[in-house]
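Q: Need the 3D shape of this:
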Amino acid sequence: MLPSGSRMRRGEEFADAVRKGGRAGRPTLVAHLRVPPEPGETDDPPLVGFVVSRAVGGAVVRNRVKRRLRHLMRERLDRLPRGSLLVVRANPPAASARSERLAAELDVALDRLLRRRESPETRMDGRR
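A: From the prediction side, this is the model:
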């Protein structure tokens, strides 16, 4: 399970990540990442929140999707910069997606978001 100190709970944090952060969409999920202006100056852990609407399914299905996403994010938490806010919104196909597909799409979304915030000079792969 995701550590308690890394779980987003306040509505303002969700709104800040969605409105001011970058966005990367995939068929099963959409990720919004807000990185503080000076990420190296904060000791706050990254916070992660999940949005699973009724369009995904009934209460049992929504809770299952949230549990699966929390489990996947626990393994990827160290990739996020300190003090960042990440909101993962599940789309309706997430209800029937296998865990491997959810993991792959979460990785792609995170890679895109983290790559966007790198400047061209600091990229390791040499691309611009």
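Q: From now on I want contacts and neighbour counts done on CA atoms only, so please keep to that.
A: OK.
Q: Okay, helices next: where are they in the protein?
A: Counting by DSSP state H, the chain has these helices, from start to end: 11-20, 59-76, 99-116.
Q: And for the first one, what's in contact with it?
A: So that's helix 11-20. Contacts to helix 11-20, defined as C-alpha atoms under 8 Å, 6 or more residues apart in numbering, come from residues 8, 32-34, 49, 85-87.
Q: now do stretch 34-48
A: Contacts for stretch 34-48 (C-alpha under 8 Å, 6+ apart): 5-8, 16-18, 20-22, 77, 80-88.
Q: give me that answer again for 7 Å
A: Among residues not part of stretch 34-48, those counted as contacts by C-alpha atoms under 7 Å, 6 or more residues apart in numbering are 6-8, 17, 20-22, 80-87.
Q: How far does it stretch from one end to the other?
A: From its first residue to its last, stretch 34-48 covers 11 Å (C-alpha to C-alpha, to the nearest Å).
Q: Would you mark the buried spots in that stretch?
A: Applying a neighbour-count criterion of 16 or more other C-alpha atoms under 10 Å, one finds 34-35, 45-48 buried in stretch 34-48.
Q: What residues sit buried inside stretch 45-59?
A: Across stretch 45-59, burial judged by 16+ other C-alpha under 10 Å covers 45-52, 56-57.
Q: Proceed likewise with the subsequent sequence, for comparison:
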Amino acid sequence: MLAKPNRLTRGSDYKATVRRGSRCAGTHTVTYVGRTGDQAVARFGFIVSRQVGSAVTRNTIRRRLKAVCAEALPSVRGGASIVIRALPSAATADFADLRADVIRCLERKAAA
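A: As a prediction, this is how the structure comes out:
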């Protein structure tokens, strides 16, 4: 689970990261990585829309993405602002596929 300082909580932070950050598309996710100079820790946010599936499915996907990001947190540079958007295909993907998508994009865009 991600600690409170490692989470994006404001809509303006999400919007700024998606609009100004660099984008990395995977099979099941799209990852946006922005840079904020004022934060010492990396912060993550997740977008899982209704197109992905029912509330149970969306929450399952969100929990899986949070687990992957918590695992990858030590390798992400400080001050990074990261938003991960789940695509509808994420509903049928297993954990290993989601993990591979996210880790690949984090290594390319947000590695320390």
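Q: Would you pull the TM-score for this pair?
A: TM-score of the superposed chains, computed with TM-score structural alignment, normalised by the length of the second structure, equals 0.92; 112 aligned residues with a C-alpha RMSD of 1.6 Å.
Q: what's the closest of the helices of the first structure to Met1 of the first structure?
A: Closest to Met1 of the first structure of the helices of the first structure, according to C-alpha to C-alpha: helix 59-76, at 5.3 Å.
Q: so that closest one matches what in the second structure?
A: Taken onto the second structure by TM-score structural alignment, helix 59-76 of the first structure occupies residues 55-72 there.
Q: Quick one: average offset of that stretch versus the first structure, please.
A: For stretch 55-72 of the second structure, the mean deviation from the first structure after alignment is 0.5 Å (mean C-alpha distance after the TM-score superposition for the first structure).
Q: Residues touching that stretch, excluding its own?
A: With C-alpha under 7 Å, 6+ apart as the test, stretch 55-72 of the second structure has contacts from 1-2, 46, 48, 52, 91, 95, 99.
Q: among the contacts of helix 11-20 of the first structure, who's most crowded?
A: Leu86 (29 neighbours; other C-alpha atoms under 10 Å).
Q: For that one, give me its contacts.
A: 17, 31-34, 47-49.
Q: how close does it sit to Arg67 of the first structure?
A: 16 Å.
Q: Quick check: the farthest pair among the buried residues of stretch 34-48 of the first structure?
A: Farthest apart among these - using C-alpha to C-alpha - are Arg34 and Pro45, which lie 13.0 Å from each other.
Q: So what's the residue count around the residue lying closest to Arg26 of the first structure once chain neighbours are set aside?
A: Nearest residue to Arg26 of the first structure, sequence neighbours excluded (C-alpha to C-alpha, 6 or more residues apart in numbering): Glu105, at 6.3 Å. Glu105 of the first structure has 19 neighbours, counted by other C-alpha under 10 Å.
Q: pretty sure Glu105 of the first structure is touching Gly25, no?
A: No. With contact defined as C-alpha atoms under 7 Å, Glu105 of the first structure does not reach Gly25; the gap is 8.9 Å.
Q: Stretch 84-104 of the second structure maps to which residues in the first structure?
A: Under TM-score structural alignment, the match for stretch 84-104 of the second structure in the first structure covers residues 88-108.
Q: Could you pull out the buried residues of that stretch?
A: 88-92, 94-95, 102-103, 105-106.
Q: Identify the residues contacting that stretch?
A: So stretch 88-108 of the first structure is in contact with 26-32, 49-52, 55-57, 61, 65, 72, going by C-alpha under 7 Å, 6+ apart.
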